[in-house]
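Novice: Need coordinates for the following:
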Amino acid sequence: MKYIFVAGAPGSKWSSVVKNIYHSASIDRSDYSDARTYYHDASGKMELMHLGAYFDPGMEFGDFFDNLDQYTKEQCETEFDRPFSGSDIRIIKSHVFAHHLEFIKRTWPDCAIVLVHRSSDSCLGWWVKCGHFDITYPDYSKYYENLRQMSRIISAQNQAIESGMNQWTGHDVYSNLELAQVLALDPPLDQYAQNYAQADIKVKII
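Specialist: As a prediction, the model looks like this:
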């Protein structure tokens, strides 16, 4: 497995799901740089929550991903690989993957897709609490534009993710340790333990 694809709407807490497996020894972390980080205190204390490359229209990578299925496997992989220089499993995370689940499953059948879901109201409220358009990485301003547009896109992405969860068999997982086990990753460090029910998120691997 070369890639792990992750899809979740803004505010779904998908970044915490990624963060809490990112430090597994199985993961290629060469996409990390200080410029690709963002700290926020939405949980009550200042924490590093965004790290590594994000792929989405208007962001540093993945500008064409809203039309992902119109590109070849080779073109997509060239973009996936741009921020990386290592050789381990690469986490590729994009909100708009929600609308391309069938294409991803067909094109990379040996790679897992991790779906993260919360209610749309919870997503929008959390995203605003985390900094909304003042988030410094990634940049939401170009594609998501304003709160009305953000709300519309979150709802559409959540609908697509929920549909994917219902359409495909897979593994519902309830912690980052279980997620790592199903993905056959080395277990993350204890300090990154995450219980998904306590975090108010639903996670499924398809």
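
Novice: For the rest of this, base every contact and every neighbour count on C-alpha atoms.
Specialist: Fine.

Novice: Following element in sequence after the helix ranked longest in the chain, please.
Specialist: Within the chain, and with DSSP state H defining each element, the longest helix by residue count is helix 147-167. Toward the C-terminal end, the helix or strand that comes next after helix 147-167 (DSSP states H and E) is strand 171-173.

Novice: What helices and strands are in contact with that next one?
Specialist: Here strand 171-173 touches strand 202-205, going by 3 or more CA pairs under 8 Å, 6 or more residues apart in numbering; DSSP states H and E.

Novice: what about E77, which helix or strand?
Specialist: Counting by DSSP H and E, E77 is part of helix 73-81.

Novice: List the buried residues for that helix?
Specialist: 76, 79-80 (16 or more other CA atoms under 10 Å).

Novice: What about Y144, how many residues nearby?
Specialist: 19 (other CA atoms under 10 Å).

Novice: what's the spacing between the closest residue to it other than its chain neighbours and W14?
Specialist: Of all residues not flanking Y144 in the chain, M150 sits nearest, at 5.2 Å (CA to CA, 6 or more residues apart in numbering). Distance, M150 to W14, by CA to CA, to the nearest Å: 16 Å.

Novice: When the two are compared, which one has more neighbours?
Specialist: W14 (26 against 20).

Novice: residues contacting that one?
Specialist: 6-8, 116 (CA atoms under 8 Å, 6 or more residues apart in numbering).

Novice: one more time with 6 Å
Specialist: Counting by CA atoms under 6 Å, 6 or more residues apart in numbering, W14 touches 8, 116.

Novice: From H171, how far out is it?
Specialist: W14 is 17 Å from H171, by CA to CA.

Novice: one more, for comparison:
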Amino acid sequence: MAATDAPARSGPLDRLRAPGQRPALVVVDVQRDFGDPDRIGAYGCTPQTLAAIDATVTRIGALVDRARAVGVPVVWVELGSDPGRPWRASTWLRGGDYDGPMGLDEPCVIGSEGAAWYRVAPAPGEDRVVKRGYSGFLGTDLEARLRSAGIDWLTVVGLTSECCVAATAQDAFQLDWPVVVPADATAAYDDAVHAAALVQLGLNVAVVTDVDTVTAVWDEALA
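Specialist: Model (predicted):
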């Protein structure tokens, strides 16, 4: 079965369908610097990829609406690059000066327009977690919030599939949560990179499925 195919009813999703299972939706980095076509053009996206990202953000918005309608908690994970605490290893990897200040092209600097949510946004009372790196769990209280809420499994969506979505999903899995990633609710700036990320996620981290399957599982678990 291809990584993007919806899995059959038998298998890992059966446990998640069981009455009483409490899911949560984790939305990762759907921010202007990662989703707004006026800001991501420098990443070398083709028109087809830009269209795919646009459609992905639309599906994420619809999934958020559905989660709210059926009572699935929505948790928002956002990058907040802090000039006072530059991520030096990231700067080094991109060819910059490890010992220098944060570059002007750093994405999602705290308080900047690029850090704002893009076409989706938290509702009052929904949890928000600000991270400095890739994973929503690294250096944050995300694990504690999910444990406190009694969450049994996670759906992880957002931008981008090979980077912050993958890192957050992997840490969730290693912390012993079953993870589901709908392939049509995440994207990357290159189609081949996105496809490879889904394969990797499906092999080692998550059930890779689609938005329709996720919503069906939510309905059964919460019936």
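
Novice: Superposed, what's their TM-score?
Specialist: Here the TM-score for the pair of chains, by TM-score structural alignment, normalised by the length of structure 1, is 0.33; 97 aligned residues with a CA RMSD of 4.3 Å.

Novice: Buried ones in the top helix by length along structure 2, by neighbour count?
Specialist: In structure 2, with assignment by DSSP H, the single longest helix is helix 47-70. Within helix 47-70 of structure 2, the residues that count as buried by 16+ other CA under 10 Å are 49-50, 52-57, 59-61, 63-64, 67.

Novice: any idea what sits nearest Y3 of structure 1, other than its immediate chain neighbours?
Specialist: R90 (4.8 Å).

Novice: just checking, next helix/strand downstream of the helix or strand containing the one you found?
Specialist: Element membership of R90 of structure 1 [criterion: DSSP H and E] is strand 90-93. Sequence-wise, the next helix or strand downstream of strand 90-93 of structure 1 (DSSP H and E) is helix 101-107.

Novice: what helices or strands is whichever helix or strand comes after that following helix leaning on?
Specialist: Following helix 101-107 of structure 1 in sequence order, the next helix or strand is strand 112-117 (DSSP H and E). With contacts taken as 3 or more CA pairs under 6 Å, 6 or more residues apart in numbering; DSSP states H and E, strand 112-117 of structure 1 sits against strand 3-8, strand 202-205.

Novice: Tabulate the ones you listed in TSV, adding columns for distance to Q167 of structure 1 and mean neighbour count.
Specialist: Converted to TSV, those look like this (distance: least, CA to CA, whole Å; neighbours: other CA atoms under 10 Å):
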stretch	distance to Q167 of structure 1	mean neighbour count
strand 3-8	15	23
strand 202-205	12	22
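
Novice: could those strands go into a markdown table alongside distance to Y143 of structure 1?
Specialist: A markdown table is the format used below for those (distance: least, CA to CA, whole Å):
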| stretch | distance to Y143 of structure 1 |
| --- | --- |
| strand 3-8 | 16 |
| strand 202-205 | 25 |
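
Novice: nearest to G164 of structure 1, of those?
Specialist: Evaluated with CA to CA, these place strand 202-205 nearest to G164 of structure 1, the distance being 9.5 Å.

Novice: for the closest one, packing partners?
Specialist: strand 112-117, strand 171-173.

Novice: let's see 10 Å
Specialist: When contacts are defined as 3 or more CA pairs under 10 Å, 6 or more residues apart in numbering; DSSP states H and E, strand 202-205 of structure 1 sits against strand 3-8, helix 14-22, strand 112-117, helix 147-167, strand 171-173, helix 176-182.

Novice: Surely A62 of structure 2 touches V211?
Specialist: Yes - between A62 of structure 2 and V211 there is a contact at 9.2 Å, judged by CA atoms under 10 Å.

Novice: quick one: the strands in structure 2?
Specialist: 23-28, 74-79, 127-131, 153-159, 179-182, 186-187, 207-209 (DSSP state E).

Novice: can you pull out the helices in structure 2?
Specialist: 13-17, 32-35, 37-40, 47-70, 88-93, 142-148, 164-174, 191-204, 211-222.

Novice: any chance of the ones you listed in CSV, plus distance to V77 of structure 2?
Specialist: As requested, these are exported to CSV (distance: least, CA to CA, whole Å):
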stretch, distance to V77 of structure 2
helix 13-17, 23
helix 32-35, 13
helix 37-40, 19
helix 47-70, 13
helix 88-93, 19
helix 142-148, 9
helix 164-174, 9
helix 191-204, 19
helix 211-222, 19
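
Novice: Of the ones you listed, which stretch is the most buried?
Specialist: Ranked by mean neighbour count, the helices of structure 2 are led by helix 32-35 with a mean of 24 (mean count of other CA atoms under 10 Å).

Novice: Who are the packing partners of it?
Specialist: Using 3+ CA pairs under 10 Å, 6+ apart, helix 32-35 of structure 2 sits against helix 37-40, helix 47-70, strand 153-159.

Novice: can you list the ones you listed in JSON lines and add distance to A216 of structure 2?
Specialist: Below are these laid out as JSON lines (distance: least, CA to CA, whole Å):
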{"stretch": "helix 37-40", "distance to A216 of structure 2": "31"}
{"stretch": "helix 47-70", "distance to A216 of structure 2": "11"}
{"stretch": "strand 153-159", "distance to A216 of structure 2": "13"}
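
Novice: Of all these, which one is nearest P23 of structure 2?
Specialist: strand 153-159 (4.9 Å).

Novice: So which bits of that closest one are buried?
Specialist: So for strand 153-159 of structure 2, counting by 16+ other CA under 10 Å, buried means 153-159.
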